[in-house]
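Trainee: Here is a sequence together with a model predicted from it:
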Amino acid sequence: MTTDSRLILVGQIGGAFGVRGEVRVTAFTADPLALTAYGPLLHADGTVALTLTSTRPDKNGVVGRAKEITTKEQADALRGLKLHVPRDRFPEPDEDEFYLADLLGVEVRDTAGAVLGTVKSVQNFGADDMLEIAPATGGPTWYLPFTKEATPELHLADGWLLAAPPTEVGEREPES
């Protein structure tokens, strides 16, 4: 197990390819063939899910052999399994770039500097990324759009971001 507990989703098993135990993996990485270089691919809980021993390109990712799979039935049984890699296996991003996993645990502050909570997760429900915020005062989490308008400043090196949450419909100022 790694010292960095932040996991980045890199792919998903699509099922068997052929009858000899090869598996099709949809890659969520810029270079699908890099999946083999990351080492063992993990379950969301950090345990080893799949160790690719060889891969070749496929239309949505790669087709490959894995140490844990020897039959078509084993490959099909893993269909839909999400595959993760610890954040520390990735290179450091360039200046002014970051991985979404780097947002986890970051403090969320309002324009007055008050702590609203911390980033619990980054979700995407089909439109844009949303930050799930765990409130500093407790209670249910809430979502903040991860847009320039709603999060105008990121100070990741200092562990916080500025939030300008959109005004709720019921809280709008009257128009004059």
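Mentor: Received the coordinates, thanks.

Trainee: hey, let's count contacts and neighbours off CA atoms from now on
Mentor: Will do.

Trainee: how close does Pro86 sit to Leu35?
Mentor: 12 Å (C-alpha to C-alpha, to the nearest Å).

Trainee: One more: Ala101?
Mentor: Ala101 is 18 Å from Leu35, by C-alpha to C-alpha.

Trainee: Okay, one more to line up with it:
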Amino acid sequence: MADRVCVGAIAGAFGVKGEVRLKSFCAIPEDIASYGELFTEDGARAFTVEISRPVKNGLAVRLNGIATKEQADALKGVRLMADRHRMPELPEDEFYHADLIGLEVRDTGGNLLGTVRAVQEFGAGDMLEIHGPGLKTTVLLPFTREAVPTVDIASGRIVADPPEGLFE
């Protein structure tokens, strides 16, 4: 799946004529329609996206092959993936969430803290969900320059300077 990036999720049917409510994960929500075909996570289905209009909590869109409310309802919760080569290049200090998941996390002394399991967005900034040896539960590390001074995608690691007591 490294060659695809999650760009949105279907929240369910919108109306009775096959439109779906789509939650876009793009910085500019409408950009989701510019990445060509979007694929389900398993790659079994592909859709072209035609935006009808913005709606509360997303976009009303038409997906090719979806013509009824029942077909649209059946897609609720499906995450849509775009081919990575269609995605724009990011500035040096920005990252796609998919690139962070699975990276090893070490503290500034080189001690292994764990690996990134997910990136959570709670509105006040991204949080890295870290799971690792000796942790009873996952730890949420703020994804800020202070807490995460180094992200090295090429070497598969993050250097973290977590707030005191976070990993105890």
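Mentor: Ah, there it is. The structure displayed is predicted, hence computed values, not measured ones.

Trainee: Ala101 and Leu35 of the first structure: who's more crowded?
Mentor: When Ala101 of the first structure and Leu35 are compared for neighbours, Leu35 comes out ahead with 25 against 15, by other C-alpha atoms under 10 Å.

Trainee: how about the more buried one, what's its match in the second structure?
Mentor: By TM-score structural alignment, Leu35 of the first structure lines up with Ile32 in the second structure.

Trainee: Quick check: its match touching Val5?
Mentor: No. Between Ile32 of the second structure and Val5 there is no contact under C-alpha atoms under 8 Å: 11.4 Å.

Trainee: about what we covered before: state whether the match of Leu35 of the first structure is indeed within a strand.
Mentor: No. Using DSSP: H, G, I helix; E, B strand; the rest coil, the secondary structure at Ile32 of the second structure is helix, not a strand.

Trainee: Enumerate every residue touching it.
Mentor: Val7, Gly8, Ser24, Cys26, Val49 (C-alpha atoms under 8 Å, 6 or more residues apart in numbering).

Trainee: With adjacent residues omitted, what lies nearest to the third one?
Mentor: Looking back up the chat, that one is Ser24 of the second structure. Distances taken as C-alpha to C-alpha, 6 or more residues apart in numbering place Gly8 nearest to Ser24 of the second structure, at 4.3 Å, with adjacent residues excluded.

Trainee: which residues touch the aligned residue in the first structure for the one you found?
Mentor: Using TM-score structural alignment, the equivalent of Gly8 of the second structure in the first structure is Val10. With contact set as C-alpha under 8 Å, 6+ apart, Val10 of the first structure has these partners: Ala27, Phe28, Thr29, Leu35, Lys82, Leu83, His84, Val85.

Trainee: so which of the residues you listed persist in the second structure?
Mentor: For those, the aligned pairs still in contact in the second structure (both residues aligned by TM-score structural alignment, their matches' C-alpha atoms under 8 Å) are Ala27, Phe28, Thr29, Leu35, Lys82, Leu83, His84.

Trainee: which residue sits closest to Leu140 of the second structure, ignoring its sequence neighbours?
Mentor: Glu129 (4.7 Å).

Trainee: what's the host helix or strand of Gly114 of the second structure in contact with?
Mentor: Using DSSP states H and E, Gly114 of the second structure sits in strand 112-121. By C-alpha under 8 Å, 6+ apart, the residues outside strand 112-121 of the second structure that reach it are 97, 100-107, 126-133, 167.

Trainee: next one: stretch 145-161 of the second structure
Mentor: 99-100, 102-108, 110, 141-142, 162-163.

Trainee: show me where the first structure has helices.
Mentor: 72-77 (DSSP state H).

Trainee: where do the strands sit along it?
Mentor: All strands of the first structure, identified by DSSP state E, fall at 7-17, 22-27, 41-42, 48-50, 52-58, 61-66, 82-86, 107-109, 115-124, 129-135, 142-145, 153-155, 160-162.

Trainee: Quick one: closest of those to Glu73 of the first structure.
Mentor: strand 7-17 (7.5 Å; C-alpha to C-alpha).

Trainee: how far off strand 82-86 does the closest one point, in degrees?
Mentor: Computed by axes from the mean of the first three to the mean of the last three C-alpha atoms, to 10 degrees, the angle separating strand 7-17 of the first structure from strand 82-86 equals 140 degrees.
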